[in-house]
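Engineer: Quick check, what structure comes out for this input:
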Amino acid sequence: MRLKNFSLSFGSQIFKSVSDESRVRILHLLYRNGELTISDIEHILEFTQTKTSRHITYLKNSGMVSARKVDQWVFYSIREEVEELTNRIFDFLVKDASLQKDQETYEVLNSNRELAKSRLQNKNLLR
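Structural biologist: Here you go, the predicted structure:
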C-alpha cells in the first residue's frame, strides 16, 4: 500500500522521526532486515533497553513502525505505507559508515545465530 495523502501533520511527524541519529539507525536495520525484536536492536546497536524502547515507541507513534506480537516476542517492522518514503531516505544514506557498520554487526550476529541453530539441530539428530 502506498501513502496516498502526505499531510503537513504526518510529514512533520516523519521528519521529526528521522531527525534523531538513533532512530535513523533503528529504521535502517528494519529497512535492510525486515522484522527485528527490541533485544535484536539493543544487541546490534549496543543501546540500553530503555533507550531502544523509547525510540521504538517514538517511531511507532509517528506511524513509521508497526509491531506484531508472537508469544512473548514483539517484532517491529517498517509500515508498508511508508516503505517508499523510507526507500528514498536510505537511497541518500547508502554509503554512511555507521549504518554500514550496524548492518555488518547484524550480519555477523545473524550468522552466529544460524550457526548455533545448526549445531543444536545436529546435536539433537545425533541423540
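
Engineer: Please make it C-alpha for all contacts and neighbour counts, starting now.
Structural biologist: Fine.

Engineer: List the contacts of the spatially most central residue of the chain.
Structural biologist: With distances taken as CA atoms, centre = their mean, Leu30 lies nearest the centre of the chain, 2.6 Å away. Residues in contact with Leu30 (CA atoms under 8 Å, 6 or more residues apart in numbering) are Leu36, Tyr76, Ser77, Ile78.

Engineer: Regarding this protein, what is its longest helix?
Structural biologist: Selection of the longest helix in the chain by residue count, based on DSSP state H, yields helix 97-126.

Engineer: so what secondary structure elements neighbour that helix?
Structural biologist: Counting contacts by 3 or more CA pairs under 8 Å, 6 or more residues apart in numbering; DSSP states H and E, helix 97-126 packs against helix 21-33, helix 38-45.

Engineer: Kindly reformat these as CSV containing distance to Gln13.
Structural biologist: Formatted as CSV, those follow (distance: least, CA to CA, whole Å):
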stretch, distance to Gln13
helix 21-33, 13
helix 38-45, 22
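
Engineer: one more to line up against the first:
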Amino acid sequence: MRVKNFSLTFGLELFKAFSDEARVRILFLLHQEEEMCITDLEHILDFTQTKTSRHLRYLKNTNLVSSRKVDQFVYYRIRNQTRDVITQIFQYMNKDTTLLKDMETFRILYSNRELAVWKLHHQNKPSSR
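Structural biologist: I've put the predicted structure just below:
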C-alpha cells in the first residue's frame, strides 16, 4: 500500500521528521541503501548510540521507518507506505553536500568491511606458490 493522500496528522509528522538534520541524514541513508544497521548509522554519521537510537525511535513512532532484528543487530528501513513521499522529497535534496558526504563515508566503510572479510577468508588459505 502506498500513500496517495494523507491526513493532516501524517503530514505534520512527516514535516516534523524532516525538520531535524539528524533525522534527514538517517532517512537519506535508509532511502539510498534500503536497509541499514544502527551501528552502521552511528559510524557513518558520527553519532552516539543514544542519539542514533533516539532519532530512529522517533522515526519508528511516526511510522516512517520499520525495523527487524537479526541476532543482536537491528536493521531499519523506510516503510513501503511512505517510500514514494520520501523519494519525492529527496529528489530536491540529492545534491546536498552533507548528504553526499554521508554516502561517501558509507561507501568507504562498506568497502573496508568487504576488504576485511576478504582478508579474513584468504589469510588462512595456503598459498599456491
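
Engineer: one step back: the longest helix of the first structure to helix 38-45, inter-axis angle?
Structural biologist: Helix 97-126 of the first structure runs at 120 degrees relative to helix 38-45, counting by axes from the mean of the first three to the mean of the last three CA atoms, to 10 degrees.

Engineer: tell me the angle helix 97-126 of the first structure makes with helix 21-33.
Structural biologist: Between helix 97-126 of the first structure and helix 21-33, the angle comes out at 50 degrees (the same axes, to 10 degrees).

Engineer: What residues sit buried inside helix 97-126 of the first structure?
Structural biologist: Of all the residues in helix 97-126 of the first structure, those buried under the rule 16 or more other CA atoms under 10 Å are Leu99, Gln100, Asp102, Gln103, Tyr106.

Engineer: what about the nearest residue to the second one once chain neighbours are set aside, which SS state?
Structural biologist: Put plainly, it is Gln100 of the first structure. Leaving out its chain neighbours, the residue that sits closest to Gln100 of the first structure by CA to CA, 6 or more residues apart in numbering is Val94, at 8.0 Å. Secondary structure assignment for Val94 of the first structure (DSSP: H, G, I helix; E, B strand; the rest coil): coil.

Engineer: mind checking what Val94 of the first structure lines up with in the second structure?
Structural biologist: Mapped onto the second structure by TM-score structural alignment, Val94 of the first structure lines up with Asn94.

Engineer: related to what we said a few turns ago, run the chain-centre distance for the longest helix of the first structure.
Structural biologist: Centre-to-centre, helix 97-126 of the first structure and its host chain are 17 Å apart (CA atoms, centre = their mean, to the nearest Å).

Engineer: now His121 of the second structure: how far from Ile108 of the second structure?
Structural biologist: 20 Å (CA to CA, to the nearest Å).

Engineer: Over to Cys37 of the second structure?
Structural biologist: For Cys37 of the second structure, the distance to Ile108 of the second structure (CA to CA) stands at 16 Å.

Engineer: Tell me how many other residues surround the match of Val94 of the first structure.
Structural biologist: Neighbours of Asn94 of the second structure under the rule other CA atoms under 10 Å: 12.

Engineer: now swap in Ile26 of the first structure and tell me
Structural biologist: Ile26 of the first structure is flanked by 23 other residues according to other CA under 10 Å.

Engineer: re the thing from before, which member of the contacts of Leu30 of the first structure is positioned nearest Phe10 of the first structure?
Structural biologist: Ile78 (15.4 Å; CA to CA).

Engineer: doesn't Tyr31 make contact with that closest one?
Structural biologist: Yes - the pair Ile78 of the first structure and Tyr31 qualifies as a contact (CA atoms under 8 Å) at a distance of 6.6 Å.
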